[in-house]
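A.B. asks: sequence unknown, structure follows:
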């Protein structure tokens, strides 16, 4: 059984840790059963955002009349869009492998535990590839889409839709109204695919701030039909078309026919192949590995990072975890992990971005706050878009003036929110923001307007 200084199970973002350890002279084993790079560049963040670029271009043409421009789309080559993104994806694994130093042993297979510090690597057919051991092991196996029902049919999930080797469908039914369903729905509807979204609940994006939720839904439904309180009760496939039967709380049913169907109903932990029963590693009731504030599992020397640790299912927090482990494992840092303010964005039409608490969460926790909801008309640059819906919502403490939450809906929200992130990171006091000179009439002036308003409210609370 070969011994290593470090074993990493999962070749996604954690491959960066493998490279850093190898550059410091460590003997490293990196285990990956699919493609190097993990979900983000192969099946998730990157390809979906490349697709959204096409959607934005199409919408700009369709909505040019807002600016008194008569423009039409003469054709959309959806196959070319798929082919371009598929070509980019095909190069991800080779690019990642080419960066690996010579003292990293790359194992292509599934890693599972024989004991606390012994790992078995199995090939695609279950054959044994190797048995290895280390006192330091990092588990970074991530998550996968929740298993789709009716898997006997060629249904899509966010995993198998990529690398986009399929023919773009003329019609698509999406089951699920979370960020994956909404982002892919926004793309397909924009490029001319007849797209509909069906959700069991009464809202899209259930975690969005309740004051922004109706704004989002109204704008989103301008482009993509959404059916609420709609549960899939039956699905048939005749070799060409899917027929979905949906049931509703009032006992009624409706049918929907489309060329393709996509299940976007959440993600589950990739811990079931690790054979954790052979170890003392503990998981929660959802299968995520329990960790402390140093990303340590319940076994000394074994860490969990990224989605599999269950702290956040976000690529940027996974990157943060890996950076943290570089400092603790390789540099000897003893500081506890502190995520600070964790933001997220949803790249739909309209775009949304958030950090901190929603108003409902503050109410549920009994935290004292003041809020403001402002449109973007204080910025002439925002007014130039001729959009009426964009909003900024700020939630602050009336006692300390700390930002408790910030929520945006409007173009470039994912970029704009970084001004608030920097404020929260350096000196979380909303009174600092008006002290800064803002370029006029740039988009960030919308924060200046919101900050002045919420500060006034706090003073009189």
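C.D. replies: That came in fine, so what should we check first? As the structure is a computational prediction, the values presented were derived from the model and not from experiment.
A.B. asks: only C-alpha atoms for contact and neighbour calcs from this point on.
C.D. replies: Fine.
A.B. asks: contacts for the helix or strand hosting residue 144?
C.D. replies: If you go by DSSP states H and E, residue 144 is part of strand 143-145. Strand 143-145 is contacted from outside by 157-159, 264-270, 307-308, using CA atoms under 8 Å, 6 or more residues apart in numbering.
A.B. asks: how about a cut-off of 10 Å?
C.D. replies: 38-39, 157-160, 263-271, 288, 306-310, 313 (CA atoms under 10 Å, 6 or more residues apart in numbering).
A.B. asks: so how many other residues sit close to residue 3?
C.D. replies: Each residue near residue 3 was counted by other CA atoms under 10 Å, and the total is 16.
A.B. asks: so it touches residue 135, yeah?
C.D. replies: Yes - using CA atoms under 10 Å, residue 3 makes contact with residue 135 at a distance of 8.9 Å.
A.B. asks: common neighbours of the two, please.
C.D. replies: Shared contacts of residue 3 and residue 135 (CA under 10 Å, 6+ apart): 117-118.
A.B. asks: residue contacts, the residue nearest the centre of the chain?
C.D. replies: The residue lying closest to the centre of the chain (CA atoms, centre = their mean) is residue 314, at 4.9 Å. Residues near residue 314 by CA under 10 Å, 6+ apart: 40, 45, 306-307, 320, 342-344.
A.B. asks: equivalent analysis for residue 397, please.
C.D. replies: 367-371, 403-405, 429-430, 454-455, 458.
A.B. asks: and if you look at residue 151?
C.D. replies: Neighbours of residue 151 in contact, by CA under 10 Å, 6+ apart: none.
A.B. asks: any idea how far residue 262 is from it?
C.D. replies: For residue 151, the distance to residue 262 equals 11 Å [CA to CA, to the nearest Å].
A.B. asks: in addition, the following structure is provided for comparison:
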């Protein structure tokens, strides 16, 4: 049995449903194939449930600090983790249900449940049925990477997906990996009341950031009681009665950390290893990411790859932008390119880190002479008024042409304020233009022009 469509979208993550709707709106018949949960990582195991948990953890943190604001509660703060989990589950289920309803309401779109595998360049098989289309869009996302470290196959461990199933607070959560996912869970579960130790093999946290950013994040989390074991060059896992032992050092000191649970947060891998890509001749890089050009087309004409599986971004916003690029080029006569977008993302600890463009280190490595503007959040009125003065602002500007090359805002509302810099960069305006722009008082963003007025070599 076989069916023909005008387009096939494999995966109903962030890019897939929106693209299917645009294609169907242009008069195409579209098959959307999803083997598991509509909504992909963001809706089901990523942004939505985790940021809901972050919000619950922040509520607990603010409640504990109530007396500093003159607010006295009747008793000690306690965590009902089952209720916390139920709240996150509800947010996810509602989002997924709404997305399923959206797809069902699209005339010309057929949602097919099952696992798609290529059998030729423009033909896939799902549950014994063959589907064909001249246009195929791969949007299969990614999953947690599980390194082949000693003891990993004998020891129960959590990933960013399975930790969402916990309905109790771990006594001692050991997190292997000191980057974005690991740090968000570290602060979250510390605020829920767990002991937390982060094990990281490199000398500092989130190594892609400038050293002062890494150091400040460590200080923020240590102030809340998160412990760190950096330079852990000999990581291993072993089961223990009622818990787990994580080896961290083969030569000296405390060579292991004992915990009740261990979370592996050491990166992601694309869901491309069981798609039958070889049958279609679709090229991948050594890590399994599908190779795409500037328009997100693969080496096979008529096949595109969007979202986490193409290695051109690992965020919900990059996946959605992939959809926008493909739709604009196919349907609107535009010539948009993935290299035209500016890198931007956030680390959602509290306070958050908002990032755009290059770090100072990256700018210097690229050959720029730079000027730097820095302001601690202790000198940002909005942060002082809220009693949340951890962190700082940092802007990197080219000394010659005044281009804003990048920025980091680690501090209260940093994930929102960073957009003032992102939008200025996208508009092609320089530091001088933003420096002369009036902002609202009292906000975090109002200090951005001030920082740009204090640039130094």
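C.D. replies: Yes, it's here. This is a predicted model, so every value here is computed, not measured.
A.B. asks: quick check: TM-score for this pair?
C.D. replies: The TM-score (TM-score structural alignment, normalised by the length of structure 2) is 0.92; 448 aligned residues with a CA RMSD of 2.1 Å.
A.B. asks: returning to what we had before: so the strand holding residue 144 of structure 1 corresponds to what in structure 2?
C.D. replies: Strand 143-145 of structure 1 corresponds to residues 142-144 in structure 2, going by TM-score structural alignment.
A.B. asks: same thing with stretch 106-115 of structure 1?
C.D. replies: Counting by TM-score structural alignment, stretch 106-115 of structure 1 corresponds to 111-120 in structure 2.
A.B. asks: now the matching stretch: buried residues?
C.D. replies: 111, 113-119 (16 or more other CA atoms under 10 Å).
A.B. asks: what's around the equivalent of residue 375 of structure 1 over in structure 2, how many residues?
C.D. replies: Taking TM-score structural alignment, the alignment pairs residue 375 of structure 1 with residue 376 from structure 2. By other CA under 10 Å, 16 other residues sit near residue 376 of structure 2.
A.B. asks: residue 412 is in contact with residue 376 of structure 2, correct?
C.D. replies: No - here residue 376 of structure 2 lies out of contact with residue 412, judged by CA under 10 Å, at a distance of 11.4 Å.
A.B. asks: now for the two: what residues contact both?
C.D. replies: 383, 389-392.
A.B. asks: next step: the residues you listed restricted to strands.
C.D. replies: residue 392 (DSSP state E).
A.B. asks: so can I have JSON lines of the shared contacts of residue 376 and residue 412 of structure 2 showing distance to residue 420 of structure 2?
C.D. replies: Listed next are those as JSON lines, based on distance: CA to CA, whole Å:
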{"residue": "383", "distance to residue 420 of structure 2": "17"}
{"residue": "389", "distance to residue 420 of structure 2": "20"}
{"residue": "390", "distance to residue 420 of structure 2": "20"}
{"residue": "391", "distance to residue 420 of structure 2": "18"}
{"residue": "392", "distance to residue 420 of structure 2": "16"}
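A.B. asks: most neighbours out of the shared contacts of residue 376 and residue 412 of structure 2, which is it?
C.D. replies: residue 391 (25 neighbours).
A.B. asks: ok, that one - contacts?
C.D. replies: 212-213, 216-217, 219-220, 351-353, 375-378, 383, 409-412, 414.
A.B. asks: for residue 353 of structure 2, see how far away it is.
C.D. replies: For residue 391 of structure 2, the distance to residue 353 of structure 2 equals 9 Å [CA to CA].
A.B. asks: any shared contact partners between those two?
C.D. replies: Residues touching both residue 391 of structure 2 and residue 353 (CA under 10 Å, 6+ apart) are 213, 217, 409-412, 414.
A.B. asks: farthest-separated two in the residues you listed?
C.D. replies: Spanning the widest gap among those are 213 and 412, at 14.5 Å by CA to CA.
A.B. asks: if you count what's nearby, which of those two comes out ahead?
C.D. replies: Using other CA under 10 Å as the criterion, residue 213 of structure 2 and residue 412 rank with residue 412 on top: 26 against 23.
A.B. asks: now do the SS call for that one.
C.D. replies: Secondary structure of residue 412 of structure 2, reduced to three states by DSSP: H, G, I helix; E, B strand; the rest coil: coil.
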